[in-house]
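Colleague: A structural model of the following input is requested.
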Amino acid sequence: MLTKLYFVRHAHSIYTADEWKRPLSDKGFLDADKVTKLLEAEKVDYVISSPYKRAIQTVEGIAKYIGKEIIIEDGFKERILSVEPVEDFDLAVQKVWHEPSFSWIGGESNQAAQTRGIHATFQILDRFEGNNIVIGTHGNIMVLIMNFFDGKYNFEFWKELSMPDIYTLEFDNGKLRDVKRLFDI
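Modeller: Modelled structure (predicted):
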C-alpha cells in the first residue's frame, strides 16, 4: 500500500532566539501560500507538524484547505545544535554532519536527531498507511531522515535546500520507493 510523506521545510522566518515561537517573515507567508497552492493538487489526507511556530505556519494553509487540524509531532522539530549560540553556524553544522556522534554542548548529535526523526517517521507510516501526509518540519531534521534511507542526502544536499522546500517520499509497505522534489522557490 502506497503512502506519501510530503516533507515541507518551513518558509523564511524572522530570527528570534526563541526557537518555539519564531514566526514567518512577510516573504515566508507569501511562500507558505505557494506551498498551499501546490499541495492542494496532491490529495492530502493529514497534516502533521513540528511544534515550532514557523513550521506550523508554513503548513496551516493546507490543513485549512482539507478541513483538518494539524497534528503536532515533536519528533519533527529541528535538531538542537547547541544550547548557546554558535560562532559560525555553517561550521558548527558541518562538524556534526562529518562526525555523526559528535554534539555541541547541550545539542543533539546527528545520530540522536536522526533516531528521533526516524522514530517519528515510522510511527506516521504505521498510523497513516495508504494516505498522503504533509509534514511541516525543518531543514536539518528533514535531511537527516532522508539520509537514513540514502546517504546521498547529506551536508552538501542540506546546503542546497531552499526555504521553503518540499520533498515527497513515497513508501510501499514501509519501504522507501521514490523521492521527488516537489517545490523550489
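Colleague: make it CA atoms for all contacts and neighbour counts henceforth
Modeller: OK.
Colleague: check contacts around Gly117.
Modeller: 75-76, 141-142, 144-145 (C-alpha atoms under 8 Å, 6 or more residues apart in numbering).
Colleague: and if you look at Ile118?
Modeller: So Ile118 contacts 145, 148 (C-alpha under 8 Å, 6+ apart).
Colleague: can you tell me which helix in the chain is longest?
Modeller: Ranked by residue count and defined by DSSP state H, the top helix of the chain is helix 110-127.
Colleague: okay, the angle between the helix or strand following that helix and helix 110-127?
Modeller: Following helix 110-127 in sequence order, the next helix or strand is strand 132-137 (DSSP states H and E). Inter-element angle recorded for strand 132-137 and helix 110-127: 150 degrees (by axes from the mean of the first three to the mean of the last three C-alpha atoms, to 10 degrees).
Colleague: Can you give the contact residues for strand 132-137?
Modeller: Contacts of strand 132-137 (C-alpha under 8 Å, 6+ apart): 3-10, 42-50, 55-56, 58-59, 76-78.
Colleague: Let's compare: structure for the following, please.
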Amino acid sequence: MTEILLIRHGETAWNAVKRLQGHLDIPLNAEGTRQAKALAYALQNEKLDAVISSDLQRAVQTAGEIARLQGVSTRLDAGLRERCFGGFEGQLYSDLPHLFPLEHAAWRAHDPDAEFPPGENQGETIRQFHRRIMTHITYYAKQFEGKKIAIVAHGGVLECAYRAAKDLPLDAPREVTIYNASINRFSYDQDRLLLVSWGDIAHLDADAVDEINAAINPQKH
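Modeller: This next block holds a predicted model:
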C-alpha cells in the first residue's frame, strides 16, 4: 500500500480574484507563501519518502517549503499540471458567460468531451485531463509502493483523484470544496485509489499560524 498526500498549492493573486489559471504560470502571493510554510510545518514530523510537484511555480513554491523541512529534493512533473482551459485562461470566472456563452454552458454542464475556445494553450476535455492525471498518480503510487509521498498540484488534479476514489462519473457535479494548501489523504492498494481524509486545513487557522511563526521566529515572540 502507498500513502499519498495530495496537496493543492497555496493561494495566488489570481485565486484571490477568481481568475482562471490553468497552465498559465502564476506565483504564490504573500498569503499563499504563508500557507505553504504553515503546511510544511504541519507535515514536518511525517516522514515523506518523496515530494513530487507539478512544474508550475505555484505548486513548485508550495512543494519546496515541504521538501526543505523534509530534507529531500522536489521532483517536478509537467504531467501533474492543472487542466488546460484554452481561451478561458486568464479570464475572470464572472466574465466567462459573456465572453464564451456556449462553451461556458457546456463547461458548467460537466460535458466530459466539451472543448474550450482556442487560447495561448491547447485546452483539454475533462476526459483527456482525467486520463492524464490518473496515469501520473497511478505511476507514482506504484513506483513508491509501501511508502508515503506528497504530490503537490492543483484543484483540478485533486478533483480527479476524488472522483476516481469515489468512483464518480466524469459528468457528476463537484461535491467537495478544494482548499488552497489543504492536505488530502489517499491510499493506493491493489490497483485502487482510496480516500482516507479530505480537506484538512487546520494548520491554516489563526492559532496554528501563530504557533508556526513563534517556532520559525522565536526572537520575535
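Colleague: Now list the buried members of the contacts of strand 132-137 of structure 1.
Modeller: Neighbour-count burial (16 or more other C-alpha atoms under 10 Å) is assigned, among these, to 3-10, 44-50, 55-56, 58-59, 76-78.
Colleague: Neighbours of the closest residue to Ile201 of structure 2 other than its chain neighbours, how many?
Modeller: Distance criterion C-alpha to C-alpha, 6 or more residues apart in numbering; nearest residue to Ile201 of structure 2, sequence neighbours excluded, is Ser182 at 5.1 Å. Neighbouring residues of Ser182 of structure 2 were enumerated by other C-alpha atoms under 10 Å; the total is 25.
Colleague: Assign a three-state SS to the nearest residue to His104 of structure 2 once chain neighbours are set aside, would you?
Modeller: Distance criterion C-alpha to C-alpha, 6+ apart; nearest residue to His104 of structure 2, sequence neighbours excluded, is Pro97 at 5.7 Å. Of the three states, Pro97 of structure 2 takes helix under DSSP: H, G, I helix; E, B strand; the rest coil.
Colleague: correct me, but Pro97 of structure 2 touches Ala106?
Modeller: No: applying C-alpha atoms under 8 Å as the test, Pro97 of structure 2 and Ala106 come out as separate, 10.6 Å apart.
Colleague: all strands for structure 1, in order.
Modeller: Assigned by DSSP state E, the strands in structure 1 fall at 2-9, 46-49, 71-72, 132-137, 165-172, 175-184.
Colleague: Let me have those in a markdown table, extended by distance to Ser82 of structure 1.
Modeller: What follows is those, written out as a markdown table (distance: least, C-alpha to C-alpha, whole Å):
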| stretch | distance to Ser82 of structure 1 |
| --- | --- |
| strand 2-9 | 20 |
| strand 46-49 | 22 |
| strand 71-72 | 23 |
| strand 132-137 | 19 |
| strand 165-172 | 24 |
| strand 175-184 | 29 |
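Colleague: Quick one: closest of those strands to Ala63 of structure 1.
Modeller: strand 46-49 (5.9 Å; C-alpha to C-alpha).
Colleague: That closest one corresponds to what range in structure 2?
Modeller: Under TM-score structural alignment, strand 46-49 of structure 1 corresponds to residues 50-53 of structure 2.
Colleague: who touches the matching stretch?
Modeller: So stretch 50-53 of structure 2 is in contact with 59-60, 63, 66-67, 72-77, 80, 148-153, going by C-alpha under 8 Å, 6+ apart.
Colleague: Buried among the residues you listed? Make that a PyMOL selection.
Modeller: A single PyMOL command selects the buried members of the contacts of stretch 50-53 of structure 2 (16+ other C-alpha under 10 Å):
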select buried, resi 59+60+63+66+67+74+75+76+77+80+148+149+150+151+152+153
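Colleague: Could I get the contacting residues of the most centrally placed residue in structure 2?
Modeller: For structure 2, His154 is the residue whose C-alpha lies nearest the centre (C-alpha atoms, centre = their mean; 2.4 Å). When contacts are counted by C-alpha under 8 Å, 6+ apart, His154 of structure 2 touches 7-9, 59, 81-82.
Colleague: would you turn those into CSV with distance to Val196 of structure 2?
Modeller: Shown next, in CSV, are the contacts of His154 of structure 2 (distance: C-alpha to C-alpha, whole Å):
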residue, distance to Val196 of structure 2
Ile7, 14
Arg8, 16
His9, 20
Ala59, 22
Arg81, 23
Glu82, 23
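Colleague: Take these and map them onto structure 1. Which survive?
Modeller: Contacts conserved in structure 1 for those, counting by both residues aligned by TM-score structural alignment, their matches' C-alpha atoms under 8 Å: 7-9, 59, 81-82.
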